[in-house]
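Visitor: Output the structure for:
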Amino acid sequence: MKIYLNGEETDVPEGITLAKLIELKGIKIREVGFAVSVNEEVVPKSKYEEYILSEGDKVEIVHIVGGG
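Guide: Just a heads-up that it's a prediction; the model follows:
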């Protein structure tokens, strides 16, 4: 199925969870400075394992980096 990951159309397996998507993309989940939204709604980290993506979902994965 197709989803949009950070604005780019991406093919993923049917029934994939957010946790599996993050793992497949080789992204490390950080406790601070890391957020995921689906269709413009932030998904809590505690829900990544159970959140199943649907065709056409718009997923944004954001790493917040501090600096000065």
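Visitor: Could you use CA atoms for every contact and neighbour count after this?
Guide: Will do.
Visitor: need the strands for this structure, in chain order.
Guide: 2-5, 8-11, 34-38, 41-42, 58-63 (DSSP state E).
Visitor: starting at the chain centroid, how far to the longest one?
Guide: If I follow you right, that is strand 58-63. 5 Å (C-alpha atoms, centre = their mean, to the nearest Å).
Visitor: ok, now the third one?
Guide: Centroid separation for strand 34-38 versus its chain: 6 Å, with C-alpha atoms, centre = their mean.
Visitor: Would you do the same for the sequence below? I want to compare the two.
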Amino acid sequence: MTITVNGTDSQLGRGGSVRDLLTTMGLPDKGIAVAIDGMVVPRSRWDTVLDDGAAVEIVTAVQGG
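Guide: Alright, predicted model coming up:
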């Protein structure tokens, strides 16, 4: 299925969850925030299955000043 991640189309297998997407992208499970279709998804709900056409935004925390 096709989803949009930070404005770029990406492929993910049907039934793929937020956690599956993050693993596929090689992202850590800490220091990031995820939103699906404009709604923030808490880490406790990262097993949420993504729908075809979902718009996912992933923001990573950056330390510095």
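Visitor: And the TM-score between them?
Guide: The TM-score (TM-score structural alignment, normalised by the length of structure 2) is 0.92; 65 aligned residues with a C-alpha RMSD of 0.9 Å.
Visitor: Could I get the strands of structure 1 in JSON lines, plus columns for mean neighbour count and distance to K25 of structure 1?
Guide: Output for the strands of structure 1, formatted as JSON lines (neighbours: other C-alpha atoms under 10 Å; distance: least, C-alpha to C-alpha, whole Å):
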{"stretch": "strand 2-5", "mean neighbour count": "18", "distance to K25 of structure 1": "10"}
{"stretch": "strand 8-11", "mean neighbour count": "12", "distance to K25 of structure 1": "11"}
{"stretch": "strand 34-38", "mean neighbour count": "17", "distance to K25 of structure 1": "13"}
{"stretch": "strand 41-42", "mean neighbour count": "12", "distance to K25 of structure 1": "19"}
{"stretch": "strand 58-63", "mean neighbour count": "17", "distance to K25 of structure 1": "11"}
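Visitor: contacting residues for T17 of structure 1?
Guide: Y48, E49, E50, Y51, I52, L53 (C-alpha atoms under 8 Å, 6 or more residues apart in numbering).
Visitor: repeat that for 10 Å
Guide: For T17 of structure 1, the contact set (C-alpha atoms under 10 Å, 6 or more residues apart in numbering) comprises E23, K47, Y48, E49, E50, Y51, I52, L53, S54.
Visitor: Out of those residues, grab the one that's most surrounded.
Guide: L53 (21 neighbours; other C-alpha atoms under 10 Å).
Visitor: How about the alignment partner in structure 1 of A61 of structure 2: what's its closest non-neighbour residue?
Guide: Matched by TM-score structural alignment, A61 of structure 2 corresponds to I64 in structure 1. In space, and not counting its chain neighbours, I64 of structure 1 is closest to G33: 4.5 Å by C-alpha to C-alpha, 6 or more residues apart in numbering.
Visitor: Lovely, talk soon.
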